[in-house]
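Engineer: pasting the structure only:
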């Protein structure tokens, strides 16, 4: 936890896509900070469209008792859930809502517990990672941005992966136009 706090404390403020997204992030961060059962590991001040990383920690029992802790806060915010044992870990995984990603931070000796989690996580997320952090997203063949509800499994509603092109595509038919009037790509 200290290593995560130290590493993230060095990350500067980043601009959110819109003011509304930044405001929603600040409200979500403030909601978690004001709620019971969580402790701040790293918090930051957000202003205008800027946001910096925030990390909170809670117990598995608190997380399971408070569904609000499982609600998404879009932006650089994380909650570390400390579980007492493997059974509580499975209960937390089962209680997850649909996610874009789920990440296992594990050592080799955690493989058996990770194997027990995989059938749950692969039904909860569109991307499952080990010992890393989700990458940014882009329009690329090897990337999808989906998962079970509330994430989207409909390619027409994604902004990443090659199928995202269809979301923003508006076909136009050019009939009997002279070449000089066609878009450059069609000349």
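Structural biologist: Sure, I can see it. Everything numeric in this text was worked out from a predicted model, so none of it was measured. Numbers count the residues shown, from 1 in each chain.

Engineer: For the rest of this, base every contact and every neighbour count on C-alpha atoms.
Structural biologist: Will do.

Engineer: Could you give the number of residues near residue 29?
Structural biologist: Counted by other CA atoms under 10 Å, the residues lying close to residue 29 total 24.

Engineer: Would you check how far apart it and residue 125 are?
Structural biologist: According to CA to CA, to the nearest Å, residue 29 stands 23 Å off from residue 125.

Engineer: The structure to be compared is supplied as follows:
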């Protein structure tokens, strides 16, 4: 649980510190199963939005690698410490990679949205549907929770396409 809390906090700090670098007013909200960094006060360019979004998974991967290399370089660490570092490494890297899938509302979907811009939002939604369904089917062999999350994202994107055909 502590490893999960740390990875969420570090992830959101990545977003928050990058947004603050661009002059935004930032606050972080942590919840039972996640969190988010909200920023206001300045309109961000598409590049700035992309970098703010990418900073969360990037710092999360760095955290996972630091935990992994700490685990490797501390062979005499007790079982509790070893387990904690192993969980921190696995959770951080796995969730960062999952979060980089180009599926809204995940960071990868937000990054794609920043790259393509509002005029091509329909492509972002279709990408969410295709990747969400495909990755969900693949992950169904691993666990039920990931396909549910990705399936919900794909369904939300499909509904957005149906509600507003202008995309």
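Structural biologist: Happy to help now that I have it. Please read all numbers here as calculations on a predicted model, not as lab measurements.

Engineer: tm score of chain vs chain?
Structural biologist: Superposed pair, TM-score by TM-score structural alignment, normalised by the length of the second structure: 0.33. Supporting alignment: 89 aligned residues with a CA RMSD of 4.6 Å.

Engineer: Who are the contact partners of residue 160 of the second structure?
Structural biologist: Contact partners of residue 160 of the second structure, counting by CA atoms under 8 Å, 6 or more residues apart in numbering, are residue 125.

Engineer: Contact partners for residue 147 of the second structure?
Structural biologist: 132, 133, 135, 136, 137, 139, 140.

Engineer: From these, which land in helices?
Structural biologist: Among the contacts of residue 147 of the second structure, the members falling in helices (DSSP state H) are 132, 133, 135, 136, 137, 139.

Engineer: okay if I get those as a markdown table plus neighbour count?
Structural biologist: Formatted as a markdown table, the entries for these read as follows, by neighbours: other CA atoms under 10 Å:
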| residue | neighbour count |
| --- | --- |
| 132 | 27 |
| 133 | 21 |
| 135 | 18 |
| 136 | 23 |
| 137 | 17 |
| 139 | 16 |
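
Engineer: Check those against residue 5 of the second structure and report the nearest one.
Structural biologist: residue 139 (23.7 Å; CA to CA).

Engineer: coming back round to it: which two of the contacts of residue 147 of the second structure have the greatest separation?
Structural biologist: Spatially, the most separated pair among the contacts of residue 147 of the second structure is 132 and 140, at 11.7 Å (CA to CA).

Engineer: Check which helix or strand residue 30 of the second structure maps to.
Structural biologist: According to DSSP states H and E, residue 30 of the second structure maps onto strand 25-31.

Engineer: Give me the buried positions along that strand.
Structural biologist: The neighbour-count check on strand 25-31 of the second structure (16 or more other CA atoms under 10 Å) flags residue 26 as buried.

Engineer: what comes into contact with it?
Structural biologist: By CA under 8 Å, 6+ apart, the surrounding residues in contact with strand 25-31 of the second structure are 8-9, 12-13, 16, 19-20, 35-41.

Engineer: In this structure residue 108 of the second structure contacts residue 97, no?
Structural biologist: No: assessed by CA atoms under 8 Å, residue 108 of the second structure is found out of contact with residue 97, at 9.1 Å.

Engineer: Between these two, tell me which one has more neighbours.
Structural biologist: The neighbour comparison of residue 108 of the second structure against residue 97 (other CA under 10 Å) goes to residue 108, with 23 against 15.

Engineer: got the residue ranges for the helices in the second structure?
Structural biologist: Listed in chain order (using DSSP H), the helices of the second structure are 2-21, 46-73, 79-99, 107-116, 121-139, 145-163.

Engineer: would JSON lines of those helices with distance to residue 29 of the second structure be doable?
Structural biologist: Formatted as JSON lines, the helices of the second structure follow (distance: least, CA to CA, whole Å):
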{"stretch": "helix 2-21", "distance to residue 29 of the second structure": "9"}
{"stretch": "helix 46-73", "distance to residue 29 of the second structure": "14"}
{"stretch": "helix 79-99", "distance to residue 29 of the second structure": "18"}
{"stretch": "helix 107-116", "distance to residue 29 of the second structure": "16"}
{"stretch": "helix 121-139", "distance to residue 29 of the second structure": "25"}
{"stretch": "helix 145-163", "distance to residue 29 of the second structure": "20"}
